[in-house]
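*Asks:* build the 3D model from these lines:
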Amino acid sequence: MNNYKLIYILFLFPICLFAQIKPTKYTLQKIVKNSVVEMKNGKLSLPSNKSWEFNNIDSLYFKKDTLNAFVYKKGTKHKSLCEVVDWTFYRKNALVFGQGSNCKEPPTRKVTRNPEDYYT
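*Replies:* Okay, the predicted model is just below:
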């Protein structure tokens, strides 16, 4: 029985330590690079399947110091978030800010204005 505990500790402990490592700058750059939306005929489709979505219930997006982003797999767009703030990366160092509501039928989205909603 003690052998099983020892094996369990030897394999589980390194995995738990590795899971706690913070992402590096390179890893974050790679994630953003994979999130860049391709323009079609010089135009963006907002929001895109690659957009990062943030829950904005009770305007917490604007009040919290830590945000959790949701990025869905290609082809699966879930509407589980009621009030949404989204970031759509259209270049390496640039994104479009957007807001929408999925609770009402039909879903609505605030107008994206240039240059107010475009960030670098």
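*Asks:* please make it C-alpha for all contacts and neighbour counts, starting now.
*Replies:* Fine.
*Asks:* three-state assignment of Phe97?
*Replies:* The three-state assignment at Phe97 reads strand, by DSSP: H, G, I helix; E, B strand; the rest coil.
*Asks:* host element of Phe89?
*Replies:* Assigned by DSSP states H and E, Phe89 belongs to strand 83-91.
*Asks:* another for comparison:
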Amino acid sequence: MKIKLIIIILIFTSVSSFGQSVLKSELKKMLTETLVKSRNYVSDATNSWFYDNTENDYKTQDTLTFKTARSFKRDYCKIINWTFYEWNKFRLEFADYCNEPPTKLASKNEDYYEFLVEEKDKNIFVYLKNVNGIQDKFKIVELTKIEPIDSGNDQFDYRIKLTRIK
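*Replies:* Reported below is the predicted structural model:
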């Protein structure tokens, strides 16, 4: 009986969704963690949150899911990266890995965004602001921390699900 209880607890804690209860401070902590851990020397380190843009729907899709895991198999053709260089600032990147040679578009001035976070009525809203002002608005509908495939202090695996506000 005790073993079953431990297994249930382990399963429950291995995938934990913060969802609506996520706080602005928790989001900042998570973004900071991914940035700090990505700077540890690991050959496949990344500070990017990526979205599968194979359907070319990044600008039109109402719900976007971004992932962070270093260990996640990226078998997408086209990827949108939010590559953070500070916890609240990122560079928007467009990459195509299905054509030879694989390509990533050079970043322009308007590809640099500020990630503005607002907590209102127990919800978290994110505003993406570049040199031209606020370009996108999202509500965080789910924030999930998943136990990474690889163990170690430099591993992380988060997923964030955003709903576009029009």
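*Asks:* just checking, what packs against the strand holding Phe89 of structure 1?
*Replies:* helix 25-35, strand 52-55, strand 94-101 (3 or more CA pairs under 8 Å, 6 or more residues apart in numbering; DSSP states H and E).
*Asks:* go again with 7 Å.
*Replies:* Helices and strands in packing contact with strand 83-91 of structure 1 are listed as strand 52-55, strand 94-101; criterion 3 or more CA pairs under 7 Å, 6 or more residues apart in numbering; DSSP states H and E.
*Asks:* quick one: contacts of it?
*Replies:* The set of residues that contact strand 83-91 of structure 1 without belonging to it, under CA atoms under 7 Å, 6 or more residues apart in numbering, is 35-38, 47-48, 51-57, 95-102.
*Asks:* whichever of the residues you listed end up buried, select them in PyMOL.
*Replies:* What follows is the PyMOL syntax for the buried subset of these, where burial is set by 16 or more other CA atoms under 10 Å:
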select buried, resi 35+36+37+47+48+51+52+53+54+55+56+95+96+97+98+99+100+101+102
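*Asks:* what is the burial count for the counterpart of Ala69 of structure 1 in structure 2?
*Replies:* In structure 2, the residue equivalent to Ala69 of structure 1 is Phe66, according to TM-score structural alignment. Each residue near Phe66 of structure 2 was counted by other CA atoms under 10 Å, and the total is 19.
*Asks:* any idea how far Phe66 of structure 2 is from Lys120 of structure 2?
*Replies:* Distance, Phe66 of structure 2 to Lys120 of structure 2, using CA to CA, to the nearest Å: 22 Å.
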